[in-house]
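Asks: What follows is a predicted structure for the sequence shown.
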Amino acid sequence: MNKKGWLAGCGFVLCSLAHAQSSSLTLWGQVDSGLTYISNKKGGSTIGTASGIGSPTRWGLQGKEDLGQHYTALFALESGFNINTGTLIKPNTLFDRQAYVGIDSPYGALTLGRQSDLMDDVAIRYSNAFWNRNLYAFHAGNLDSLTNGYQIENAVKYKSPNMAGFRVGGMYGFAGSDATGHTAGGFATYDNGPLSAGVTYMTTKRRTLDMYTYFGFTSFLGQTLSSSKTFQSDEVNNLGIGLTYQLTEPLLVNALFTRTDIKGASASTHVDNQDVGLLYRFTPAEAVTLNYTYSRMASDHWNTIEAGNLYSLSKRTQIQVTLTYQKASGNGATAATYPNGNSSSQSQLLAHVGVTHSF
């Protein structure tokens, strides 16, 4: 090999090494399990193990590559599973939570693939369930899509850069997953000092809702339901408006309002949820929470009180002790905590002790 060829070869190797050093791949995850007592679940009390109550049990891969000029290629693959059984949360779907690729730039991030609903991206962080670290504190049926149990397939999502505390974004999803029609929506947030606030709106055509499992309804908006027949909507629209405010160094307050409009072929209804909560941090390792949620659909009402103690054994390991009590009222209404489904009475009490480890 001549001198010029040798120098060119060395230059190619050095450029390749520099290029390799500008990319990264991260394997990460969380495992969560505990014991839950439910006073009344479809007619009787139960006690047993429960996975993903304090935090979703999941693992994932994240990667990025510096493209230069402040552009970055990125991807994420995220899979949810039940640690007590080892089974996937969604059968036959390995990366059920997210699977996307995209570009981040000075003008914002654009991603394509299976992605979380904007209600889960934005509105969730103002909810009682988020701060209480308690899956049972999410609203009945997850109709407002606050948990990552409802993903948008074939989706394009955009998130702007930070503009003096403001961010905006939107997404469009083609038909797939739990909807045979398209999904579209947008959000705006403001984060500055002790205040965080946001508004989110999503609309989905032809979304299916399991009103039988989560509420015990055998008919809904003119459709007959069963364990094998879900409700087929014409359209489901979600609005979320929320905020958090750090009143003092140890005390944080949160508030959230969500409205879900459900349209059937010949009738429609809506569900309103209102959260308000407090988190008080005794030490950097320990916090207590107290929350109240009011939910209403037509003449049915649900009042829910949640309390918890969150203690971090380390940066990666946390123990949660939570209590959730729900009282329903209305013509035939029963308690219906998520994701347990309906009680045979108007009340449900849940006690949970769990541990979450992150890696």
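Replies: Structure received.

Asks: rest of the way, CA atoms for contacts and neighbours
Replies: Will do.

Asks: A175 reaches N154, doesn't it?
Replies: Yes. A175 lies in contact with N154 (CA atoms under 8 Å); the separation is 7.2 Å.

Asks: longest strand of this protein?
Replies: Secondary structure of the chain per DSSP state E: the longest strand is strand 23-41.

Asks: Which SSE is immediately downstream of that strand?
Replies: Downstream of strand 23-41, the next assigned helix or strand under DSSP states H and E is strand 44-51.

Asks: So which elements touch that following strand?
Replies: Counting contacts by 3 or more CA pairs under 8 Å, 6 or more residues apart in numbering; DSSP states H and E, strand 44-51 is packed against strand 23-41.

Asks: for the strand it packs on, packing partners?
Replies: strand 44-51, strand 58-68, strand 347-358.

Asks: List the buried residues for the longest strand of the chain?
Replies: Neighbour counts using 16 or more other CA atoms under 10 Å place 29-41 of strand 23-41 among the buried residues.

Asks: Got another one to weigh against that:
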Amino acid sequence: MQPRDTHLMKKVLVLAASSVAATSVFAQSMVTLYGTMDDSFAYSSNQSGQHDYQMSQGGLGSSKWGLLIKEDLGSGYSAVARMENGFDANSGKLNNNGRLFGRQTYVGLSGPFGSVLLGRQYDLVADALLFASSSLKFAGIWGAHVNDVDNIWCSYSLSNSIKYLSPTFAGFRASALFSFGGVPGDFSSGKKESVSLSYNYQSFDSSVVFSRINNPATSIYDATAQPVSGGSFANTITVPAFSGYASAQKLQVIGAALNYKFWGASIGAEYTNTRFQDVVRTSSTPFAGTATFNTFDLNATYLITPTVQVGAGYTYSKAETARYGQLNLGAQYYLSKQTLLYLVGAWQHATGTDSTGKTAVAQIYGLSPSSTSNQLGLRVGIRHNF
């Protein structure tokens, strides 16, 4: 064989080896398509003074689809990424204020040290407390605390964030999140920070969390401009229970939750303290100062058969000048591991004066406000996971 032929053969062998190595690496990557379709028929006793029958998607959680990517890097390390979209099953419209991947979109690394994730992600309040809530267990969106004032139902995600999830040590796991506001010359504007600690032992689960968000009007509520004292403010929050506090300079949530399972039953309890700090009085927010919501959630579920579960719970929120109590009931029938039928009932009663200075009215999350202090909702739906 001539020297030139030998050199050519070496090039071919190098290219072939590179191709095999690349194929080996790519073979260790995995992309998972997943999603949920959730739709229901709902009745409400009073929305703006009228009873209503309507199609209502996302009863137990919004319809969504996403991609989960994982690449094995060896030695227990992996690269991870997720893109998750939320949409309305009845209209096909995007949720999350029109964002294509408004629920989650992040990339990061995972290994023996834990996980570090960068991008738009769920708040640690939802990560830490959702597991013990009436909402997750059986009530869905209607079980959220006063229109999700504490974000346990994850009404908003946090953009520009770095999240760290530790490994589990003797049942304990710690998490931390920091989100950059992205305002040039003002590092604190729009800043978000939270920490949580969970403990799990056999059938017992518990967690605590602290979260603080600067300038929530623009950083999570998608207002176009910061509120200015005495000025006009295009308020994006229409919920009378706390729309008057949307011009707060800071939003803080502290919460704790626990859940215990035994003999097919599950009992959950949680508490949150939500503070709208340094509320600025504007044309659309008549309140000034600090407003607080203290919320309690006590619930229980029971698995009657391997395919039938029932649940009941009561939530009570003590707002600055109003009180909101809500009874939640639910039942689920599993047609398969992926598909279930569900029934949810919720009744809310409000007293006092709401954040806008008017008589408080009932408003189950996902419905328009009642014209009175009471509101009843009933829904039957189907949910399929893939």
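Replies: Noted; the coordinates are in hand. Since we're looking at a predicted model, the values are computed, not measured.

Asks: if we can go back for a sec, and the longest strand of structure 1, how far from structure 2 on average?
Replies: Strand 23-41 of structure 1 differs from its equivalent in structure 2 by a mean of 0.6 Å after superposition (mean CA distance after the TM-score superposition for structure 1).

Asks: which SSE is the equivalent of S198 of structure 2 over in structure 1 in?
Replies: In structure 1, S198 of structure 2 lines up with T189, judged by TM-score structural alignment. Taking DSSP H and E as the definition, one finds T189 of structure 1 inside strand 183-192.

Asks: Redo the buried residues of strand 23-41 of structure 1 as CSV? Include distance to R296 of structure 1.
Replies: Shown next, in CSV, are these (distance: CA to CA, whole Å):
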residue, distance to R296 of structure 1
G29, 36
Q30, 33
V31, 33
D32, 31
S33, 31
G34, 30
L35, 29
T36, 26
Y37, 26
I38, 22
S39, 22
N40, 21
K41, 21
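
Asks: and of these, the nearest to N2 of structure 1?
Replies: Closest approach to N2 of structure 1 among the buried residues of strand 23-41 of structure 1 (CA to CA): G29, at 50.6 Å.

Asks: What separation do you get for the closest residue to that closest one other than its chain neighbours and R133 of structure 1?
Replies: Sequence neighbours aside, W59 is the residue nearest to G29 of structure 1 in space, at 3.9 Å (criterion: CA to CA, 6 or more residues apart in numbering). For W59 of structure 1, the distance to R133 of structure 1 equals 18 Å [CA to CA, to the nearest Å].

Asks: and what of Y172 of structure 1?
Replies: Applying CA to CA, the value for Y172 of structure 1 to R133 of structure 1 is 29 Å.

Asks: Just give the nearest non-adjacent residue to the aligned residue in structure 1 for L129 of structure 2, would you?
Replies: Matched across to structure 1, L129 of structure 2 falls on A123, judged by TM-score structural alignment. Of all residues not flanking A123 of structure 1 in the chain, G240 sits nearest, at 5.7 Å (CA to CA, 6+ apart).

Asks: and the match of S198 of structure 2, what does it touch?
Replies: Contacts for T189 of structure 1 (CA atoms under 8 Å, 6 or more residues apart in numbering) come out as 122, 165-168, 196-199.

Asks: what's the closest non-adjacent residue to it?
Replies: With CA to CA, 6+ apart as the criterion, T189 of structure 1 has its nearest non-adjacent residue at 4.1 Å, and that residue is G198.

Asks: residue contacts, that neighbour?
Replies: Listed by CA under 8 Å, 6+ apart, the contact set of G198 of structure 1 reads 122-123, 187-190, 240-243.

Asks: in what helix or strand does the counterpart of it in structure 2 lie?
Replies: Under the alignment (TM-score structural alignment), G198 of structure 1 maps onto S207 of structure 2. For S207 of structure 2, the element it lies in under DSSP H and E is strand 204-214.

Asks: post-alignment, that strand versus structure 1, mean distance?
Replies: Mean for strand 204-214 of structure 2 is 0.4 Å (mean CA distance after the TM-score superposition for structure 1).

Asks: center of structure 1 - which residue?
Replies: Residue closest to the mean C-alpha point of structure 1, counted by CA atoms, centre = their mean, is T147 at 2.9 Å.

Asks: Tell me which residue of structure 2 lines up with that one.
Replies: T147 of structure 1 maps onto W153 in structure 2, by TM-score structural alignment.

Asks: can you tell me which residues contact its match?
Replies: 126, 130, 135, 141, 144.

Asks: again, 10 Å this time
Replies: Counting by CA atoms under 10 Å, 6 or more residues apart in numbering, W153 of structure 2 makes contact with 61, 123, 125-127, 129-130, 133, 135-136, 140-145, 147.

Asks: Equivalent analysis for L60 of structure 2, please.
Replies: So L60 of structure 2 contacts 38-40, 135-143, 342-344, 381-383 (CA under 10 Å, 6+ apart).

Asks: now with 6 Å?
Replies: L60 of structure 2 is in contact with G140, counting by CA atoms under 6 Å, 6 or more residues apart in numbering.

Asks: I'd guess it is in a helix, am I close?
Replies: No. Secondary structure of L60 of structure 2 (DSSP: H, G, I helix; E, B strand; the rest coil): coil, not part of a helix.

Asks: quick check, nearest of the contacts of T189 of structure 1 to R207 of structure 1?
Replies: Of all the contacts of T189 of structure 1, V122 has the smallest distance to R207 of structure 1: 20.6 Å, by CA to CA.

Asks: how many neighbours does that closest one have?
Replies: When neighbours are counted by other CA atoms under 10 Å, V122 of structure 1 registers 21.

Asks: before we move on, what about D66 of structure 1?
Replies: Around D66 of structure 1 there are 17 residues (other CA under 10 Å).

Asks: For the aligned residue in structure 2 for it, which non-adjacent residue is spatially closest?
Replies: When structure 2 is aligned by TM-score structural alignment, D66 of structure 1 is paired with D72. Spatially, and ignoring its direct neighbours in sequence, D72 of structure 2 is nearest to S78 (4.5 Å; CA to CA, 6+ apart).
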